[in-house]
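Peer 1: Below is the structure, and that's it, no one-letter string:
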């Protein structure tokens, strides 16, 4: 899944790939563990720093957990035009299937604050969804 902002100055492209971690998951608990790998790319013409994140995590029973915090993996990366930043993190659900989406709050070098949308993506074991 990908998403890009439409303003040519502040265009941040976010791509996410989810991965089911079977060795850390246990249906009896229930505990379903996922890694997600994010690439954030500045496709605009203005350098910008990622200040904060907001994630909305929804499990298969429509329970919602929201996560707010500074930066990502302890960093607040500055992205020059054309530059990308990649990182991996994880989520734990009580159901086998869920979804995530959210936004990064960005600060452009000219002082403009804007949101970079994290498009919705599915968390599911292989072959769980048809």
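Peer 2: Structure received. In this text the structure is predicted, and so the values were computed from the model without any measurement.
Peer 1: can we go C-alpha only for contacts and neighbour counts from here?
Peer 2: Will do.
Peer 1: could you measure residue 91 against residue 128, distance?
Peer 2: 17 Å (C-alpha to C-alpha, to the nearest Å).
Peer 1: Equivalent analysis for residue 62, please.
Peer 2: To residue 128, residue 62 is 17 Å away according to C-alpha to C-alpha.
Peer 1: Buried residues in stretch 59-78, which are they?
Peer 2: 59, 71-72, 77-78 (16 or more other C-alpha atoms under 10 Å).
Peer 1: re the thing from before, between residue 91 and residue 128, which is the more surrounded one?
Peer 2: residue 91 (14 against 9; other C-alpha atoms under 10 Å).
Peer 1: thought residue 19 was touching residue 38?
Peer 2: No - the pair residue 19 / residue 38 is not scored as a contact, 11.4 Å apart, by C-alpha atoms under 8 Å.
Peer 1: here comes the other one, which I'd like you to weigh against the first:
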């Protein structure tokens, strides 16, 4: 697990390779990532959008933007957390992702970016 804190918001990431959905012969590798966003700050915040940098070994880096996370724009009061699982398809068995969430502090409407730590996407057979 990797973890990063920005302005009291803790983002933790755990990854998994899904061998049963992958097809190495066709350069298709499926990964999931579980993200926990924890508000250890003093203010209620809302996650508005996400921005990802996806690095696929040997291929061009992709950038992905979108509203919320898996269809939600969660509001987190101090001490609350939001957990979600999403996925990524790569053309190689090695990759990595990182990015940021744009959040709004509810009390004053202030927008700020929360960094998502860089995490590796590695098919287990590459670890030997």
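Peer 2: Ah, there it is. All of these numbers come straight from a predicted model, not from anything done at the bench.
Peer 1: Could you get me the TM-score between them?
Peer 2: The TM-score (TM-score structural alignment, normalised by the length of the second structure) is 0.95; 126 aligned residues with a C-alpha RMSD of 1.1 Å.
Peer 1: returning to what we had before: so which of the buried residues of stretch 59-78 of the first structure sit within strands?
Peer 2: If you go by DSSP state E, these have 59, 78 in strands.
Peer 1: now, which of the buried residues of stretch 59-78 of the first structure sits nearest residue 122 of the first structure?
Peer 2: residue 59 (9.9 Å; C-alpha to C-alpha).
Peer 1: Distance of the corresponding residue of the second structure for the closest one relative to residue 26 of the second structure?
Peer 2: With TM-score structural alignment as the criterion, the equivalent of residue 59 of the first structure in the second structure is residue 56. From residue 56 of the second structure across to residue 26 of the second structure, the span is 15 Å (C-alpha to C-alpha).
Peer 1: burial measure for the residue nearest to residue 83 of the second structure when sequence neighbours are not counted, as a count.
Peer 2: Leaving aside its sequence neighbours, residue 83 of the second structure sits nearest to residue 36 (C-alpha to C-alpha, 6 or more residues apart in numbering; 4.5 Å). A count of nearby residues for residue 36 of the second structure, using other C-alpha under 10 Å, gives 17.
Peer 1: next one: residue 47 of the first structure
Peer 2: A total of 20 residues lie near residue 47 of the first structure under the criterion other C-alpha under 10 Å.
Peer 1: And the one 5 residues further on, by the same measure?
Peer 2: The criterion is other C-alpha under 10 Å. On that basis, residue 52 of the first structure has 18 neighbouring residues.
Peer 1: do residue 55 of the second structure as well
Peer 2: Residue 55 of the second structure has 20 neighbouring residues, counting by other C-alpha under 10 Å.
Peer 1: got the contact list for it?
Peer 2: For residue 55 of the second structure, the contact set (C-alpha atoms under 8 Å, 6 or more residues apart in numbering) comprises 61-62, 95-97.
Peer 1: One more pass at 6 Å, please.
Peer 2: By C-alpha atoms under 6 Å, 6 or more residues apart in numbering, the contact list for residue 55 of the second structure reads 61, 95-96.
Peer 1: Please flag which of these sit within strands.
Peer 2: Here DSSP E is the test, and the contacts of residue 55 of the second structure give 95-96 as lying in strands.
Peer 1: which SSE is the residue most central in space within the first structure in?
Peer 2: The centre of the first structure sits closest to residue 118, judged by C-alpha atoms, centre = their mean, with a distance of 5.3 Å. Using DSSP states H and E, residue 118 of the first structure sits within strand 113-123.
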